[in-house]
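> okay, structure incoming, though there's no sequence with it:
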């Protein structure tokens, strides 16, 4: 693919290739696949070689190229360390807290230039549904998908969810396509082997290996932060590509890296597959996702706070403030309340509550279990529509 390679290299020089990554899916009950092609299944790694996994999964990995207008390329380019990606401020704070310098920023394309952004993705249904990161296609005026065999096809955006950084595309292939299957990211353990597949720098589909370095990384970018940290090398262009386990199943979506020099230093972040799977199914079915909110500021319950208010365990979400006119205000929530259950599910941390609320559709009614003045009480609440970074 020399033509593609030259074009992608030019895109990288323009700073158009992104450093954040992908998602993959198997057949979904929300979508009936018309064209039947068997989902590829890789055998467990044997003899120290990942070749069986790669031969099974690689045909379903694609390259996603987008055309970005000059004003979008300059102002909205989705580089995660450029000061304008949805993750930038959170990455800056995260690495500042760790005493690590932020990486250098790439130069922006000049006004009037036509930039191309490069990412990766997965075929998730035989009739042409593909999943990638939202930041790969954000603000794009045109999207092209290149299949593993080199076939290039125009793609249509089916739907996107910026909060989860996920997007679903659709192409019209001439024959049923190979797909990959979902794995169980919740079963991943620190130290497990993983493979990252994508198209770094536009040089062609590339496979790198590593291990799970950490689980549950919270970069403070939103209620869905639960990143898998990996040391498998990923670079510009890997965004939207799959992270697969020893069975060849997708357990993560390569989404971001920390790099002080623009290249991989073994610190990558992936969206867990169990988180992405539901989002993708909804986007394939409805084309969009509405997130809920209740209108509170919350913080952790420390041991000292728990002792002071008579809670047996330092768990739950402490209400630090209630926004006027919100569902929380209408329900009568007050600063100082501790929410320890939502809809019957226990709330052990503020992140638990944020995710539970965000996962609900506006208009849904639930009951909160609230600890107030030494007593537990149930508070009914109707979920509102999230129009920003509310919770």
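Here it is on my side, so go on. Treat the numbers as computed from the prediction; the structure is a model and nothing was measured. Numbering: from 1, shown residues only.
> C-alpha only now, for contacts and for neighbours.
OK.
> which other helices and strands contact the longest helix belonging to the chain?
Selection of the longest helix in the chain by residue count, based on DSSP state H, yields helix 273-286. Helix 273-286 sits against strand 156-161, strand 166-170, strand 250-257, with contacts defined as 3 or more CA pairs under 8 Å, 6 or more residues apart in numbering; DSSP states H and E.
> buried residues in it, which are they?
Residues of helix 273-286 classed as buried by neighbour count (16 or more other CA atoms under 10 Å): 273-277, 279-285.
> picking that back up, out of the helices and strands packed on helix 273-286, deepest packed?
strand 250-257 (a mean of 32; mean count of other CA atoms under 10 Å).
> other residues contacting that one?
19-25, 80, 133, 180-185, 188, 196, 228, 234-235, 238-245, 264, 267-274 (CA atoms under 8 Å, 6 or more residues apart in numbering).
> which of the residues you listed count as buried?
When the contacts of strand 250-257 are checked for burial by 16+ other CA under 10 Å, the buried set is 19-25, 80, 133, 180-183, 185, 188, 196, 228, 234-235, 238-245, 264, 267-274.
> contacts for stretch 182-190?
Outside stretch 182-190, the residues that reach it (CA under 8 Å, 6+ apart) are 24-26, 211-215, 244-245, 249-252, 272-274, 277.
> how far does that stretch sit from its chain's centre?
Centroid separation for stretch 182-190 versus its chain: 15 Å, with CA atoms, centre = their mean, to the nearest Å.
> start to end distance for that stretch?
The first and last residues of stretch 182-190 sit 19 Å apart, counting by CA to CA, to the nearest Å.
> same check, this time on stretch 135-146
End-to-end distance of stretch 135-146 (CA to CA): 18 Å.
> next one: stretch 333-347
End-to-end for stretch 333-347, by CA to CA: 16 Å.
> stretch 213-224 now?
19 Å.
> repeat for stretch 197-215
Termini of stretch 197-215 sit 20 Å apart (CA to CA).
> ok, stretch 352-369 next?
Note: stretch 352-369 ends 14 Å apart using CA to CA.
> out of the helices and strands packed on helix 273-286, which is closest to residue 119?
For the helices and strands packed on helix 273-286, proximity to residue 119 was assessed by CA to CA; strand 250-257 is nearest, at 10.2 Å.
> tilt between that closest one and strand 166-170?
Counting by axes from the mean of the first three to the mean of the last three CA atoms, to 10 degrees, strand 250-257 lies at 110 degrees to strand 166-170.
> among the buried ones among the contacts of strand 250-257, which lie within strands?
196, 228, 242-244, 268-272 (DSSP state E).
> distance of residue 116 relative to residue 321?
Counting by CA to CA, the gap from residue 116 to residue 321 is 44 Å.
> next up, a second structure to put side by side with the first:
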């Protein structure tokens, strides 16, 4: 039986790299004939190795089945040393990694590709997307890489992962995008890129590059029966990471919109009764008192079919659409109530920060 390894479970953690400080490329490299050597030589200096001490093993972000197994086998509050990867995104030393790499850490040390070590400050961390932003102070401009647009990537496109699997620094693996928009039940905003590029323990927080040398994902999780790569890895898309990092760099937190409802999927039976070809929408199970949803007039049993132009095919469509809104922003909803469609307007609230 396979186990899902995400967040603070033993997944990918780590990574440092190569040589010569150069910035990320802007032109695409020709890959198959000449290999990835030019790309790696260019981007590797911006990938770093992260060591964490004084952390405690956290289980709150794991799927329930994995959490129970983890808690049986390990003391929940035992100190640990952790390893992870990260990548520099600015010449002044901002570094992106995974939340689960640095969660609970007392000390975070970053090692550059030339062996230089720095104590890192955690600017902010977002458990919901498993993204964290660090900062180091150096006396020189640092090599960095840039984000690409993950939305433009297609299934079958070539990708390269750089990291520190099992402590083997400067390791490079390649593969393709196997799927997009994967929901692996790791969190409310799952939208992972799936890849067969080998990702192992030590890769967490490291970059997934397209063959132009742009970061199109942050390697975060694997599915594996024994903890090693079997060709099923997951990366947080760069379009998500870019927004989270911008929010974290502002004040160390991520602000998300809040509606104030509990939701469940539409059942096949309900879809058949309503004459739908397939299930869709989000069925309201409960409306929080004094919430934006209550003020807007949403009721238990309502089915939200569209939220401000986003068609709701699955529950995460609504979760992500609401979270993307700014507090006090107005939105309209298409709601099915007792077989009749209606439009409701809502003023979005502020989602309380998640516990880490």
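Looks like it arrived, so ask away. Quick caveat, the model's predicted, so the values are computed rather than measured.
> where does the TM-score land?
Scored against TM-score structural alignment, normalised by the length of the second structure, the superposed chains reach a TM-score of 0.85; 341 aligned residues with a CA RMSD of 3.0 Å.
> ok, back up a step: residue 116 and residue 321 of the first structure: which is more packed in?
residue 116 (25 against 18; other CA atoms under 10 Å).
> which residue lines up with residue 272 of the first structure in the second structure?
Mapped onto the second structure by TM-score structural alignment, residue 272 of the first structure lines up with residue 237.
> show me the contacts for its match.
Residue 237 of the second structure touches 150, 191-193, 216-218, counting by CA under 8 Å, 6+ apart.
> stretch 128-135 of the second structure aligns to what range in the first structure?
Here stretch 128-135 of the second structure aligns to the first structure at residues 163-170, judged by TM-score structural alignment.
> roughly how far out does that stretch sit from the chain middle?
8 Å.
> can you check stretch 226-234 of the first structure too?
Stretch 226-234 of the first structure sits 12 Å away from the centroid of its parent chain (CA atoms, centre = their mean).
> same thing with stretch 289-296 of the first structure?
Using CA atoms, centre = their mean, the distance between the centre of stretch 289-296 of the first structure and that of its chain works out at 18 Å.
> try stretch 38-56 of the second structure
17 Å.
> in that stretch, what's buried?
Going by 16+ other CA under 10 Å, stretch 38-56 of the second structure has these buried residues: 39-53, 55-56.
> same check on stretch 281-300 of the first structure?
281-285, 287-289, 291-300.
> thinking again about what came up before, determine which two of the contacts of residue 237 of the second structure are furthest apart.
Farthest pair in these, by CA to CA: 191 and 216, 12.9 Å.
> picking up where we left off before, in the second structure, what range does the helix or strand following the longest helix of the first structure match?
Once the chain leaves helix 273-286 of the first structure, the next helix or strand it forms, by DSSP states H and E, is strand 292-293. Under TM-score structural alignment, strand 292-293 of the first structure corresponds to residues 257-258 of the second structure.
> that stretch against the first structure, how far on average?
Here stretch 257-258 of the second structure, set against the first structure after superposition, deviates by a mean of 2.2 Å using mean CA distance after the TM-score superposition for the first structure.
> next, count neighbours for the residue nearest to residue 22 of the second structure when sequence neighbours are not counted.
Nearest residue to residue 22 of the second structure, sequence neighbours excluded (CA to CA, 6 or more residues apart in numbering): residue 143, at 5.5 Å. Neighbours of residue 143 of the second structure under the rule other CA under 10 Å: 24.
> sorry, back to before: a markdown table please, covering the helices and strands packed on helix 273-286 of the first structure and showing distance to residue 96 of the first structure.
Listed next are those as a markdown table, based on distance: least, CA to CA, whole Å:
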| stretch | distance to residue 96 of the first structure |
| --- | --- |
| strand 156-161 | 28 |
| strand 166-170 | 26 |
| strand 250-257 | 15 |
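> to residue 41 of the first structure, which of those lies closest?
Per CA to CA, nearest to residue 41 of the first structure of those: strand 250-257, 10.8 Å.
> which stretch of the second structure lines up against that closest one?
By TM-score structural alignment, strand 250-257 of the first structure lines up with residues 215-222 in the second structure.
> now the matching stretch on the first structure. Mean distance?
Distance for stretch 215-222 of the second structure, averaged over aligned residues: 0.9 Å (mean CA distance after the TM-score superposition for the first structure).
> what about that stretch, distance to the chain center?
Distance of stretch 215-222 of the second structure from its chain centroid, counting by CA atoms, centre = their mean, is 7 Å.
> what lines up with residue 354 of the first structure in the second structure?
Per TM-score structural alignment, residue 354 of the first structure is aligned with residue 319.
> on the three-state scheme, that match is what?
helix (DSSP: H, G, I helix; E, B strand; the rest coil).
> what's the burial count for residue 115 of the first structure?
What residue 115 of the first structure shows, counting by other CA under 10 Å, is a neighbour count of 27.
> typo on my end, residue 352 of the second structure
11.
> element containing it?
Counting by DSSP H and E, no helix or strand carries residue 352 of the second structure.
> map it onto the first structure.
Match for residue 352 of the second structure (TM-score structural alignment): residue 387.
> and what of residue 110 of the second structure?
By TM-score structural alignment, residue 110 of the second structure lines up with residue 145 in the first structure.
> give me the mean distance between the helix or strand hosting that match and the second structure.
Remark: residue 145 of the first structure resides in strand 140-146, with elements defined by DSSP H and E. Compared with the second structure after fitting, strand 140-146 of the first structure has a mean deviation of 0.7 Å; criterion: mean CA distance after the TM-score superposition for the first structure.
> check which residues of that strand are buried.
By neighbour count on 16+ other CA under 10 Å, the buried set for strand 140-146 of the first structure is 140, 142-146.
> which residues touch the helix or strand just after that strand?
Using DSSP H and E, the helix or strand that follows strand 140-146 of the first structure in sequence is strand 152-154. Contact partners of strand 152-154 of the first structure, identified using CA under 8 Å, 6+ apart, comprise 142-146, 171-173.
> so how much does strand 152-154 of the first structure differ from the second structure once superposed?
Looks like 0.6 Å for strand 152-154 of the first structure (mean CA distance after the TM-score superposition for the first structure).
> elements contacting the helix or strand hosting residue 7 of the first structure?
Assigned by DSSP H and E, residue 7 of the first structure belongs to helix 2-13. Secondary-structure packing of helix 2-13 of the first structure (3+ CA pairs under 8 Å, 6+ apart): strand 115-123.
> which part of the second structure matches the strand it packs on?
Using TM-score structural alignment, strand 115-123 of the first structure pairs with 80-88 in the second structure.
> buried sites along the matching stretch?
The neighbour-count check on stretch 80-88 of the second structure (16+ other CA under 10 Å) flags 82-88 as buried.
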